[in-house]
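Asker: with the sequence up front, the predicted model follows.
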Amino acid sequence: MRASAARRAAAARLREAGVASPERDADLLLAHVLDVPLGRLPLVDDLSEDDQGQYDALLARRAAREPLQHLTGTAAFRHVELAVGPGVFVPRPETELLAGWAIDVASTLSSPVVVDLCTGSGAIARSVADEVPGAEVHAVELDEGALAWAERNLAGTGVDLRHGDLATAFDDLAGMVDVVVCNPPYIPLEAWESVAAEARDHDPYLALFSGQDGLDAMRVLERRAALLLRPGGVVGAEHADVQGVSAPAVFAASGRWVDVADHLDLAGRARYVTARLAR
């Protein structure tokens, strides 16, 4: 079959299944099957019978709303490539902005100590270690399935990865940390039906839901960050786009923080909150 015709048919199939980016997903899956860069797809003429069979099998799984990254086994995040699959939250492009904030802050400091709470795949910790070579980076993950992926992604990076709870992690670093960064669970339990099938049916429950208003983990983070940070240290945390007021309020209400601010993503939606521990 002609590759161009296969790509068009694949995109139509994924569009019919409700996939948000059918053309790009169709191309990425074909590039994965052929083991070629995305930019070389227009140069491919015909698909072999074996290639077509593999492509059809992956398209069927994607049409069933299995995450694209589970099918390819990788997820790009800033300047690194992460191994992902069943059992770990697939990092989203929006989280790259939060990671970028942590990197920018850490880059202004001499020998910064950075803690990534709820590390999941290790995406933020890996990016900080990659882009701020002088940083001392620590990360923690509670879910054992996700921890296994983080161990794989952080191997050889020098990141101190631990198995533990956001609420109790890193007692040994109390008052010594410069930057705390976290992508906590933040979906309200009542919003289960509205979550995209790729996340709801495949991402770990622990990585998604956080109480009736979605802010249970944020409240725990506020308390833990206050214990871990040195005076003047900063915290940054992702939240849902409808929490642009309520998430910053968690920090403002405690009286422990100054410079509480919310930040937009590239689509103009409220995306993450930052705050500085009062001196």
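Answerer: Everything's here; your move. Numbering: from 1, shown residues only.

Asker: alpha carbons only for contacts and neighbour counts from here, please
Answerer: Will do.

Asker: not counting its neighbours along the chain, what's nearest Leu227?
Answerer: In space, and not counting its chain neighbours, Leu227 is closest to Ala174: 5.6 Å by CA to CA, 6 or more residues apart in numbering.

Asker: so what's the residue count around that neighbour?
Answerer: For Ala174, the neighbour count with other CA atoms under 10 Å is 15.

Asker: residue contacts, it?
Answerer: Residues in contact with Ala174 (CA atoms under 8 Å, 6 or more residues apart in numbering) are 227-230.

Asker: before we go on, here's another structure to hold up against the first:
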Amino acid sequence: MHGEDLRTRLRSALATTTARLGEAEVPSPSADARALIAHAADTDEPLVLLDELPEDFDERLERATARRERREPLQLILGRAPFRRLVIDVRPGVFIPRPETELALDLLLEHLDEAPAAVIDLCAGSGALGAAVLDELPCSRVLSVEVDPAAAALTAHNLERAGTGRGRVITADLLGEVPELAHLEPVDAVLSNPPYIPPEAIPRDPEVLAHDPHRALFGGGDDGLEVPRAVIGWARHLLRPGGVLVMEHADVQGEEARDAAAAIGGFDLIRTLPDLTGRDRFLVVRRAPGEPTSRSERLTR
């Protein structure tokens, strides 16, 4: 195809796709249109560098655009989601990683004296947090815990891609007994983006309500903090003295999360920290030095 004809075809595709997504009330129609066109063109390069299109470009773009018009998440259409330095594989039925969660690893490193050798990712979902640890901290090992078998399988896949042989996954419900965790040696860090939405707070976005599994959204209990409290409790038992938990929560749950950590006890630092937009989104706690480390008390040996 002649270069000018290709440019004209791409401009037309961009204008048409953007207009269709705008009419469907997609929040970022132009950006999504560009991503869908690149997907249909089977390229990761900027569109201006293309010199040809696949024969089935129009059909691929039409299928992808129709899916996005129905408010299927862009990440599911593309089969991937950016997360820090990585591109994480995503699958239907598994919680899609969000950009705001990326800050959790930075907050963890800010509160540790050195890079952690052993990290546990509780409520792992797609495995994005654990994969980021393996990618950016080549001396670290990661154990991810996920209740849903399909999500656990995806976590294992993404961990292996990010750090061959340094990550493993167990499928377990943190609200019950988890023998695999009860016999671990103390670890340096715990990361978690647990479900935390209260039962009455129904998500408005169709992408979330129809495509993110409800088990990964709603945290249980009247306040949505049943699972987050379990995460804090496990962190109390899993962390070595001086070890750190970073847990994401809703921007209105900071005080309740701090209260939960204080009630569970064993921490000498309990803080709420904001995300990049200034909203309170992360609980950071540190295991108190000098705490008992007996097998019966810590459940980690």
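Answerer: Perfect, I can see it now. Since we're looking at a predicted model, the values are computed, not measured.

Asker: where does the TM-score land?
Answerer: Superposed pair, TM-score by TM-score structural alignment, normalised by the length of the first structure: 0.91. Supporting alignment: 275 aligned residues with a CA RMSD of 2.0 Å.

Asker: about what we covered before: just the buried subset of the contacts of Ala174 of the first structure, please.
Answerer: Those of those that meet the buried threshold are 227-230, by 16 or more other CA atoms under 10 Å.

Asker: relative to Glu131 of the first structure, which of the residues you listed is nearest.
Answerer: Of all those, Leu229 has the smallest distance to Glu131 of the first structure: 21.3 Å, by CA to CA.

Asker: wait, the closest one sits on Asp171?
Answerer: No - if you go by CA atoms under 8 Å, Leu229 of the first structure and Asp171 don't touch, sitting 11.2 Å apart.

Asker: alignment lookup: Leu269 of the second structure to the first structure.
Answerer: Alignment note (TM-score structural alignment): Leu269 of the second structure maps to Asp259 of the first structure.

Asker: so the equivalent of Phe89 of the first structure over in the second structure is in which element?
Answerer: Structural correspondence for Phe89 of the first structure with respect to the second structure (TM-score structural alignment): Phe95. Element membership of Phe95 of the second structure, judged by DSSP states H and E, is empty: it is in no helix or strand.

Asker: what about the helices in the stretch 1-150 of the first structure?
Answerer: For the stretch 1-150 of the first structure, the helices defined by DSSP state H, counting those that start in this stretch cover 3-16, 22-34, 49-63, 68-72, 95-107, 123-131, 144-154.

Asker: ok, which of these comes nearest Val80 of the first structure?
Answerer: Using CA to CA, the helices of the stretch 1-150 of the first structure put helix 123-131 closest to Val80 of the first structure, at 6.8 Å.

Asker: I figured the match of Leu269 of the second structure hits Arg276, correct?
Answerer: Yes - between Asp259 of the first structure and Arg276 there is a contact under CA under 8 Å: 5.8 Å.

Asker: the more surrounded of the two?
Answerer: More neighbours surround Arg276 than the other of Asp259 of the first structure and Arg276, with 24 against 13 (other CA under 10 Å).

Asker: ok, and the closest non-adjacent residue to that one?
Answerer: Among residues not flanking Arg276 of the first structure along the chain, Val234 sits closest, at 4.4 Å (CA to CA, 6+ apart).

Asker: so is whatever residue of the first structure lines up with Arg286 of the second structure in a helix, a strand, or just coil?
Answerer: By TM-score structural alignment, Arg286 of the second structure lines up with Arg276 in the first structure. Classification of Arg276 of the first structure by DSSP: H, G, I helix; E, B strand; the rest coil places it in strand.

Asker: quick one: Arg276 of the first structure from Phe89 of the first structure, how far?
Answerer: As judged by CA to CA, to the nearest Å, Arg276 of the first structure and Phe89 of the first structure stand 28 Å apart.

Asker: with Trp257 of the first structure instead?
Answerer: 30 Å.

Asker: what of Gly268 of the first structure?
Answerer: Separation of Gly268 of the first structure from Phe89 of the first structure (CA to CA): 24 Å.

Asker: who has more neighbours out of those two?
Answerer: Neighbour totals were compared for Gly268 of the first structure and Phe89, and Phe89 leads with 22 against 9 (other CA under 10 Å).
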